Structures are given as structure tokens and as C-alpha cells.
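Q: After the sequence you'll find the predicted model.
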Amino acid sequence: MRYALTNGTIYSGYTTAQGYAVLFENGQILDLVQTDEIPEDFIKLDANGGIICPGFVDLQVNGGGGVYFTQYPTLESLNTIRDAHLQFGTTSFLPTVISAFQDKILQTIDAVHLAMQQSPSTFLGMHLEGPFFSPEKPGAHDTACIRTATHEELDVLLEAGKDVITYLTLAPECVEEGVLKRLAESGIVLSAGHSMATYDQALHFFNNGVTAVTHLYNAMSGIDTKQPGLAAATLDYGQAWTGIIVDGHHCHPYAVRLAKKMLAEKLFLVSDCAACVGSDIPFTDFGNFKSFYRNGRCETEDGRLAGSALTMLEAVQNTVNMVGLEVDEAIRMATLYPAQVMKLENRVGQLVPGAAANLVVLGQDLQLQQVWVDGQEVALAK
């Protein structure tokens, strides 16, 4: 079928257009045309005066629908997580694997590989968050799994994870230079996180293969004026792609505004969401600890943050309503910029000819109205 989504304000990349329609067919965007130029053989779809934008792109999805992917590394789990996040407008994402032993990581690679074959515009690869962390900044990760990267382990992971592991969070100061160089040359996006890097170390790594930073301000050395660390270097350097969790818990709205002023288009939204998204489960049991869903937070029993209960829809809403950014920029932070991180902006994150027909329609109040994936409308829960 050939469709024309019309009667809305189109936000795509740097384009804001009224009086236009998005044409799509067979799961792909064909063009943006003026409404009076819609071909007669297209079925017109009404956006009811809302906002038409690309589906959200989330580079850090731990779980959803009651499932934590690292715990249950199967294609079935990934489809459950996908279905949960579609209900909140996320149409493309990186399933994220937290620090684990090698056999578990290999299982996750197999599952993501199958998912990528099944739905390539939804599953963009895999974010391996750990296990090569600073033991001083484990966050809620299992410290028993945190270890030093070796060439022997890389032999296994790079072979099994070729074209699957596309994003890797590590503490670069804990990785031998030769290993870091090898990882950088593999084409994987290297992101600094769970790190105690000093300011000088961080700048060195930014110039030697590390191109991103994971959940700014959290689980990293900070902005101490006498001993500045990774967070300070990220803001000062200004060129590393930087994810941020805008849920009101991981960082103050002021800190988001500061990051935006310093990083501009390099700052993008992530959810870092846990299994509770799209589910009513009260906690996730990891064996060595439990992550509880309380008062909009995911936290350990002693109150430490353990991922988030955030959706990308809420992240966009919070960026506008809590932080004070403009709607078009908040949408870019959830669509174009994360797609650019992965060099996939011609496939997802924009409504351009040849891109996947992954679309979201929001009301002017930023409430979700419609979701389309590969040109198919998603039934939204009432």
C-alpha cells in the first residue's frame, strides 16, 4: 500500500514543514511533498494537526515489558522488549548488555544477530556496557564480572560480535593502549563510562579512538575544580557524542542545560531503561541484588540508581517541560543525533527518501498518538 501521512507539522532533521505530507510505501520513505501534490493513488492518513517526526532512536535499552535482556538473552526477550518500547514511540534501539561473563555475552550476541536479521530498522546492533570498567565506578553492575580487557577475550568477542556489537562502553584508563587501538579500529563506537579517568586522560582518549560518553555525570569522575575528571573533560572538549538520561533523577535540569550549552548537537537522549518499562513488575531480581521500581526510579535496596524507568517519549517531554529546550531540538536529540552517532542517519532518525518508514505522531501536548514501523501502524494500548 502507498500512504501519505498529512495534516501535521513535520519535524525531521533540521526541517520543520507545514502543509506537507510524508509519502511511504513498502516500509520506506518515498518523499515529502506539498499536500496538494499527493498522488491520487496514495491513501491519506490524518495526523490530526499533530507533530509528525521520525521514530525515536535509543542507544541504551536494558529491558522492557518485564524482561531484562542480560538475564534472558533470547530472541523472544528482544521481541518483548521491542513491543514494550513501541508503545512509547521508540522504533529503533540498541539492546544493551550489562557487565557479564563471556559465555553470557556470547548468548546475547546470538540473540541480537537473529533480531537484526528479523527487523533491521529496529535492532541497530548491540550496546555492550561493560565489563571493562573501573572497579571504583561499577554502578549497579555485578563487580564479580568487571575485569580487564585482554587480546584473548577480544579475539572471541570481535569474531562472534562482528557487525553485532556496535557500541561499547568502557573505562578507557583501565584498558591497555594496544587493546583500545584494536577496538577503535574494529569500527565499534567506543564510549567512555563507569570511569575514573582524569581530565588529561579523558582528553587523550578522545583523541585516540573514544568518540562517545555514556550517561553523562553518572558513574564517572566529575567536575571537581581541583581534580577535574571525565565529566569535566567531556564538557570542555565538546566533540564527543554524549548520552544523557533526562528523568529528573540521574541529573538536575540545570546540569542538562549546562551540557546542552557546552555540547550542542553532540548531546543526545538515552533511556538506560530497565525491565519495568511497559510492565507492572515491582522489582528485578539479579541474584546478587534486586532493582526496585519506586517513585519513578529504578534503584537498589539501599537507594542507588540502577538504570531508569524512563521511556524516550518521557525523555522528550522532560527535555521540553523540565529542561526548557524547544520541541524541535528535543526531537532531534531523540532521533537525528543518536542516528548520527551510529552513522545510520540515512536509514533511521530522519524522514528522508530511502529511510525506513518509522514514524511517530505526537499531539501538540507531546502525547503519543500514532506509531509506524516499516510502514506498518502499531496498535497502541488505550
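A: Looks like it arrived, so ask away. Since we're looking at a predicted model, the values are computed, not measured.

Q: okay, CA-based contacts and neighbour counts for the rest of this
A: OK.

Q: excluding its backbone neighbours, what's nearest Met333?
A: Nearest non-adjacent residue to Met333, counting by Cα to Cα, 6 or more residues apart in numbering: Phe268, 4.4 Å away.

Q: Helix, strand or coil: sort out that neighbour for me.
A: strand (DSSP: H, G, I helix; E, B strand; the rest coil).

Q: cool, Val112 as well?
A: Under three-state DSSP, Val112 comes out as helix.

Q: Help me confirm that it comes into contact with Thr122.
A: No. Applying Cα atoms under 8 Å, one finds Val112 not in contact with Thr122, separated by 11.0 Å.

Q: quick one on the thing from earlier: return the residues in contact with the residue nearest to Met333.
A: For Phe268, the contacting residues are 241-244, 332-334, 337-338, by Cα atoms under 8 Å, 6 or more residues apart in numbering.

Q: ok, 6 Å please
A: Each residue near Phe268 by Cα atoms under 6 Å, 6 or more residues apart in numbering is listed here: 243, 333, 337.

Q: Leu230 too?
A: Leu230 neighbours (Cα under 6 Å, 6+ apart): 197, 199, 202, 221.

Q: Now for the residues you listed: which two are most distant?
A: Maximum pairwise distance in these, criterion Cα to Cα, is 10.1 Å, between Ala202 and Ser221.

Q: picking up where we left off before, the contacts of Leu230 in helices, which ones?
A: 199, 202 (DSSP state H).

Q: Pipe the contacts of Leu230 into a markdown table and attach neighbour count per row.
A: Converted to a markdown table, the contacts of Leu230 look like this (neighbours: other Cα atoms under 10 Å):
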| residue | neighbour count |
| --- | --- |
| Ala197 | 25 |
| Tyr199 | 21 |
| Ala202 | 25 |
| Ser221 | 23 |
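
Q: now, which of the contacts of Leu230 sits nearest Gly324?
A: Ser221 (26.7 Å).

Q: wait, the closest one sits on Pro228?
A: No. If you go by Cα atoms under 6 Å, Ser221 and Pro228 don't touch, sitting 7.4 Å apart.

Q: Roughly how far does the residue of the chain most remote from its centre sit from Ile10?
A: Centroid-distance maximum for the chain: Glu40 at 38.1 Å, with Cα atoms, centre = their mean. Glu40 sits 21 Å away from Ile10, going by Cα to Cα, to the nearest Å.

Q: Ile29 looks like it's in a strand, true?
A: Yes. When three-state DSSP is applied, Ile29 is found to be in a strand.

Q: residues near it, how many?
A: Applying other Cα atoms under 10 Å, we find 25 residues neighbouring Ile29.

Q: Wait, it touches Gln350, no?
A: No. Using Cα under 6 Å, Ile29 is not in contact with Gln350, being 9.5 Å away.

Q: for comparison:
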Amino acid sequence: MTYYIIADRFLLENEERKKGYLEVKNGVFGEFRDKIPENSEVKDWSGFMIAPGLFDTHIHGIKGHDVMDGTVEAIKEISNTIVQLGVTRFLPTTLTSSDEILEQAIKAIVSAVDSGLPGAQSEGIFLEGPYFTDKHKGAQNARYFKNPDEAEFKKWQELANGTITKIALAPEREHAIDFIKEVSKQVLVSIAHTDADYECCRHAVDNGARCYVHLFNGMSGLHHREPGAVGAALTDSRCYTELICDGHHVHPILASMTLEIKKDKLILITDCMRAGLMPDDVYYLGEFPVTISNGIAKTETGSLAGSTLKLIDGIQNLQKWSNRPLHEIWHLGSLSTAASIGKADKFGSIKSGKVADYVVLNSNLTVIATAVDGVVKYVRDEIPIKF
């Protein structure tokens, strides 16, 4: 099936174009054209902008559902909700927990994906933990922290049918370096919830780690005599660096500074938990109660506990703070995230030959419609469908 999209503005991979036709053939982007053959099928989004589908590589839940619920329903509801926010791909993200609960969550993700997700599609599982350390535990449950174990990971990967794509750990834990050497051959090993110093982090990267999770949060900070994990993340061009741009986790000035340093190795994520899109109240993140006040999630001890951020809002925030072009910032939530897990050849930008995931936006960057694999999965209720 072939159709053409008409719109006022297109955020292509390397440029922004105005007016024209974008070809979609069998779920894949074709060429951008000024004219199309007669009698072609057209999806008319005149008056709107077309951007790549967003890719959230770190999301726990939203709208009352969480990956750690361990149910197929939760994964499907997350998929269906985030596609309405312009997200077309995601990594369902776990938390540190008992083996029993973690394994149930893995099985639920696999079952949900196998039976078909209704909206955004999973591109693998992100295991956030359980190989962390206490000092920067955040909302992770230290009761279940332990040393990395290759045999254990292999068991989980087999349970996941090989779909674990990313894992986060503290590199100072015993056996961590040997674990990184082996596991980084198959997944993205990330550094998180760690008190490791600069040298330890560099050693982990030398042995295969390639990402830092929610920079500045859950890690040893930057000091002029000990750069810490933050300094290691900022100064190592080999590594991707996650950032939560909600204005609470990281000051806007530091977010802009990180962009200047990391450039396209910066990846925007949400770290959203079940309270996303929900009213202020008390919710659970894993086994911990989390109070939401003015959209900010905190544990009983006052630690930030994930976020309620929408990825598109993080993009708008960083663009405002940095005053950079929209297509540059947008790609930090689509192309850079895809690249971080080795999938930039398939997802993350509008380019001929890539999967046709796209978002239709108005001038305020409100999501009007979202398509996955070239199929429109969501259209905003008040917008008349033009095709």
C-alpha cells in the first residue's frame, strides 16, 4: 500500500522542509516530492507539521499503570496511552524488586508484545536494576540490591526471549566489570544509581558501558577535585546520556549546558511512572508510596521518584531553554534514542527506507495524530479526519 502525506512543514532527518508530499510505501518512508502521480492516495494534513515518532527508552508507566504490575493489560494500556502523546516506540522499564516480581514483569511484557500492542511498539526491555548501591538509590528498593551475575542475567534474557535491550547498574559493585565485558556484547549497559568515582566510571566504559541514566540524578556529582559519574558522563564522547527535562530533575541551565557538550549523544527520556496524566495524589512506584504534588513525584524521604513528564513536553522545555532549532531538539527524543540501542537505521527520523512512524502536530506542538508503521493509530477527537 502506498500513500502520500501532504502537510505545511516536515521535520526530515537532516533538514526542515515546507510544503510537499512525503511517500509512505508498505509502512516505510519513501521520497519527499514536490509532485505525485495522478490518482494517488493522499492523507491530507494541510495546516499541520509532520515529525518523526518519538522513542522513549526509559518509561515505567503512565495513567495508573506500571510495568511492574506484571500484567499484559498494563503494558497494553501504556502502549495505547503514549501513542496519543506522539510516542511510537518505547522500552518498557522495570525497577529493582524481588526476582519473582521482576520475572513476572518480564513475562507480561513478552506476552503483551506477542499478542500485539495497540499503540506504541516495544523495542525491548530496559532492566533498571537490581545491581545498584545504596547512597544514590533514589526510589529503587535497596532491599533487593545485589552484585551483577551473568548467569542470572542469562536466565532473565531467556525468559524475555532475547528482548532485554538495556540494563543499568552501578559499576563499583563486585564483579561489575566482568559482567559489563560480557553483557555489553548483546545489550546497552548503562551506569546508574551509583557512587562510583570518575576513574571507576571510565573503567566501566573502557569495558563496554555506553550510557548514563538520568544524568545528575542517582549518581556521584561533579566536584572540581573529583569529577564523579557526572564528570565522566559529560566528558566521554563514547557515551549517550539520558536527561529528564521537566525542570525539576535538572536545572534548565545545566540541561542546556549538557546539550552543548553532548550534542546528539544526549537522549531525552521521561522516567515516567504510573502517576503520569493522573491528578495529584499518592501512588506506588514498586513497593514505595510516592506523593505527587504539582506533578512532582517524591518518596516519603523527599527523593524524586521518577516523573510525570510527557516526552513532547521535555522536548519543548529543552528547546525553550537552549533556543535551538526544533528539528535538532526533536531528534534527541527520536533519532538519538534509537541510536543509543543500535536502531537508528530503522527508527527515529523521516528518511527514505526507515519505518514510517510519524506524528502530526499543530503550531503549538499539540499531537493531532500518530502513525506507527505507516498506520494511523490515533487521531485527536476534535480534529476532522481528512482521509
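A: Arrived safely, thanks for sending. Quick caveat, the model's predicted, so the values are computed rather than measured.

Q: So after superposing, what's the score?
A: Superposed pair, TM-score by TM-score structural alignment, normalised by the length of structure 1: 0.93. Supporting alignment: 378 aligned residues with a Cα RMSD of 2.0 Å.

Q: Just give the closest residue to Tyr304 of structure 2, not the sequence neighbours.
A: Careful, residue 304 of structure 2 is Leu; it's not Tyr. Leaving aside its chain neighbours, Leu304 of structure 2 sits nearest to Lys298 (4.5 Å; criterion: Cα to Cα, 6+ apart).

Q: Leu23 of structure 1 too?
A: Leaving out its chain neighbours, the residue that sits closest to Leu23 of structure 1 by Cα to Cα, 6+ apart is Ala4, at 4.5 Å.

Q: try Pro325 of structure 2
A: Leaving aside its sequence neighbours, Pro325 of structure 2 sits nearest to Gln319 (Cα to Cα, 6+ apart; 7.1 Å).

Q: and Ser121 of structure 1, which of the three is it?
A: coil.

Q: Count the residues that sit near it.
A: Ser121 of structure 1 - counted by other Cα under 10 Å - has 22 other residues nearby.

Q: Ok, Glu76 of structure 1 next?
A: 14.

Q: Map it across to structure 2 for me.
A: The pairwise alignment with structure 2 assigns Glu76 of structure 1 to Glu73, based on TM-score structural alignment.

Q: ok, its match to Glu128 of structure 2 distance?
A: The value you get for Glu73 of structure 2 to Glu128 of structure 2, if Cα to Cα is used, is 21 Å.

Q: got it, and Val72 of structure 2?
A: According to Cα to Cα, Val72 of structure 2 and Glu128 of structure 2 sit 19 Å apart.

Q: Of these two, give the one with the bigger neighbour count.
A: Taking neighbours as other Cα under 10 Å, Val72 of structure 2 and Glu128 compare with Glu128 leading, 23 against 19.

Q: residues contacting that one?
A: 94-95, 167-168.

Q: Nearest to Ala151 of structure 2 among these?
A: Distances from Ala151 of structure 2 to the contacts of Glu128 of structure 2, taken by Cα to Cα, are shortest for Ile167, at 14.6 Å.

Q: Give the burial count for the residue nearest to that closest one when sequence neighbours are not counted, as a bare number.
A: On the basis of Cα to Cα, 6+ apart, the spatially nearest residue to Ile167 of structure 2 that is not a chain neighbour turns out to be Leu127, at 4.6 Å. Neighbourhood size, Leu127 of structure 2 [other Cα under 10 Å]: 26.

Q: Wait, Leu127 of structure 2 touches Thr165, no?
A: No. Judged on Cα under 6 Å, Leu127 of structure 2 makes no contact with Thr165 at a distance of 8.3 Å.

Q: do you know how far the closest residue to Ser340 of structure 2 other than its chain neighbours is from His224 of structure 2?
A: Spatial nearest neighbour of Ser340 of structure 2, chain neighbours left out: Tyr240 (6.5 Å); criterion: Cα to Cα, 6+ apart. Distance of Tyr240 of structure 2 to His224 of structure 2, given as Cα to Cα: 23 Å.

Q: do Gly295 of structure 2 as well
A: Where His224 of structure 2 is concerned, Gly295 of structure 2 sits at a distance of 33 Å (Cα to Cα).

Q: Check which element follows the host helix or strand of Gly243 of structure 1 along the chain.
A: Following DSSP states H and E, one finds Gly243 of structure 1 within strand 241-244. The helix or strand immediately downstream of strand 241-244 of structure 1 is helix 253-263, counting by DSSP H and E.

Q: what's the mean distance for that next one versus structure 2?
A: When structure 2 is superposed, helix 253-263 of structure 1 averages 1.0 Å from its matched positions, counting by mean Cα distance after the TM-score superposition for structure 1.

Q: Can you mark which positions in stretch 5-23 of structure 2 are buried?
A: Buried residues in stretch 5-23 of structure 2, counted by 16 or more other Cα atoms under 10 Å: 5-7, 9-13, 19-23.

Q: same deal with stretch 200-219 of structure 2?
A: 200-202, 204-205, 207-219.

Q: isn't there a strand covering Asp56 of structure 2?
A: Yes. Judged by three-state DSSP, Asp56 of structure 2 forms part of a strand.

Q: And the strands in the stretch 1-150 of structure 1?
A: Taking DSSP state E, counting those that start in this stretch as the criterion, the stretch 1-150 of structure 1 carries its strands at 2-12, 15-17, 20-25, 28-34, 43-54, 56-61, 63-64, 67-68, 90-98, 126-129.

Q: Equivalent analysis for the stretch 151-300 of structure 2, please.
A: 164-169, 188-191, 211-212, 240-243, 266-268, 282-285, 288-293, 296-298.

Q: Would you mind finding the most buried of those?
A: strand 266-268 (a mean of 30; mean count of other Cα atoms under 10 Å).

Q: Check the mean deviation of that one from structure 1.
A: Counting by mean Cα distance after the TM-score superposition for structure 1, strand 266-268 of structure 2 comes out at 0.6 Å.

Q: Check the gap between the nearest residue to Glu172 of structure 2 once chain neighbours are set aside and Gly218 of structure 2 for me.
A: Distances taken as Cα to Cα, 6+ apart place Ala196 nearest to Glu172 of structure 2, at 5.6 Å, with adjacent residues excluded. Counting by Cα to Cα, the gap from Ala196 of structure 2 to Gly218 of structure 2 is 11 Å.

Q: And Ala192 of structure 2, by the same measure?
A: Per Cα to Cα, Ala192 of structure 2 is found 6 Å from Gly218 of structure 2.

Q: Also Arg210 of structure 2?
A: 17 Å.

Q: One more: Gln140 of structure 2?
A: For Gln140 of structure 2, the distance to Gly218 of structure 2 - Cα to Cα - is 10 Å.

Q: Now for those two: what residues contact both?
A: Joint contacts of Gln140 of structure 2 and Gly218 (Cα under 6 Å, 6+ apart) do not exist.
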